[in-house]
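>>> Turn this into a structure:
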Amino acid sequence: MLKKPVLLTLIGLLLPAFSVHAAPVSLQSQDTARYALATYPEPLIASLATMVSFNTVADPAVPFADNPQHTGFKRYLAQEAQRLGFDFHDHGHVLVIGMGKGNERVGVITHGDVQPVNPAKWARSPFELAK
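Okay, here's the model as predicted:
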């Protein structure tokens, strides 16, 4: 069963790539990410593989709200948030997943829209997690 630290691990693994102007990740966060990765590697990878599987390329012929890939991605995130005890708020193009009621909250940042896929530039589908 996927636990909260697994979701936080995804954040911990992704944040360093985007931390040009961000504060350094705390040692406690790094330790939590390492623990989750060591304790729950299969569920973490399975969850990431599910998220990657949604082809969220914008389709000009299908409005965002009606695109089954976008709605499926949002539904998956809502189900995972609920299962893990996070709150989930859908604001259309922005989803807010968090924990806590105060000014300081744990949050999850993700981006589901990708650029069009040119099959000639991919050895395999970009919507499959390489194992």
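
>>> For the rest of this, base every contact and every neighbour count on C-alpha atoms.
Noted.

>>> in the host helix or strand of Lys74, what's buried?
Assigned by DSSP states H and E, Lys74 belongs to helix 68-84. Using 16 or more other C-alpha atoms under 10 Å as the test for burial, helix 68-84 gives 69-71, 73-74, 76-78, 80-81, 84.

>>> Next: stretch 30-46.
Neighbour-count burial for stretch 30-46 [16+ other C-alpha under 10 Å]: 32-34, 36-37, 40, 43-45.

>>> taking these one by one, which sit in helices?
Of the positions in the buried residues of stretch 30-46, 32-34, 36-37, 43-45 sit in helices, assigned by DSSP state H.

>>> let's see this one next to it:
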Amino acid sequence: MITAPCAPEPIEIDISNLSAEDLQSLKQDDPFLYYSIPAVRRAVFNLEEPDMSESSLEESTTVKRCTRVSFECHSDLIMEDLMGGFEGDFEDEFDQSDLEQMDLEFFKFLEQANARQQ
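The predicted model follows:
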């Protein structure tokens, strides 16, 4: 049985001459390499748009492709964890105005998250 090597050759690029179109293409073609750029990774953690100006780039403009294992939870699991402390039905624990307030806060949170992604 032939298997793939565990440690593939690292891919390295010079990002000093990449245009905005090149970066967008890199994001589509090789997301691991795109998100290996320190300025991009830092912006994503801060829920901001990446600033690829020369002032935001690190001293070294050569970036090595990093791979990572990613685990994502479905939003239902997150909500279940958040609401896990409640026993019984929501209607038993909260009155209608409490439920409406929770809905309002939840939708505000979703709108803010969507606005930051755009």
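
>>> Superposed, what's their TM-score?
Put the two chains on top of each other and the TM-score (TM-score structural alignment, normalised by the length of structure 2) is 0.24; 48 aligned residues with a C-alpha RMSD of 4.5 Å.

>>> follow-up on the earlier one: after the helix holding Lys74 of structure 1 comes which helix or strand?
Next along from helix 68-84 of structure 1, by DSSP H and E: strand 87-91.

>>> how about that following strand: buried residues?
So strand 87-91 of structure 1, judged by 16+ other C-alpha under 10 Å, has buried residues 87-88.

>>> Just name whatever secondary elements the next helix or strand after that strand is in contact with.
Helices and strands here follow DSSP H and E; after strand 87-91 of structure 1, the next one along the chain is strand 94-99. Contacting strand 94-99 of structure 1 under the criterion 3 or more C-alpha pairs under 8 Å, 6 or more residues apart in numbering; DSSP states H and E are the following elements: strand 87-91, strand 106-108.

>>> Ok, which of the ones you listed comes nearest Thr9 of structure 1?
strand 106-108 (10.7 Å; C-alpha to C-alpha).

>>> Identify the residue spatially nearest to Glu12 of structure 2, adjacent ones excluded.
Distance criterion C-alpha to C-alpha, 6 or more residues apart in numbering; nearest residue to Glu12 of structure 2, sequence neighbours excluded, is Lys64 at 4.3 Å.

>>> Between the ones in helices among the buried residues of stretch 30-46 of structure 1, which sits nearest Met99 of structure 1?
Of these, the one sitting nearest to Met99 of structure 1 (C-alpha to C-alpha) turns out to be Thr32, at 16.3 Å.

>>> Where does the residue lying closest to that closest one once chain neighbours are set aside sit, in terms of helix or strand?
Nearest non-adjacent residue to Thr32 of structure 1, counting by C-alpha to C-alpha, 6+ apart: Pro5, 6.6 Å away. Assigned by DSSP H and E, Pro5 of structure 1 belongs to helix 4-14.
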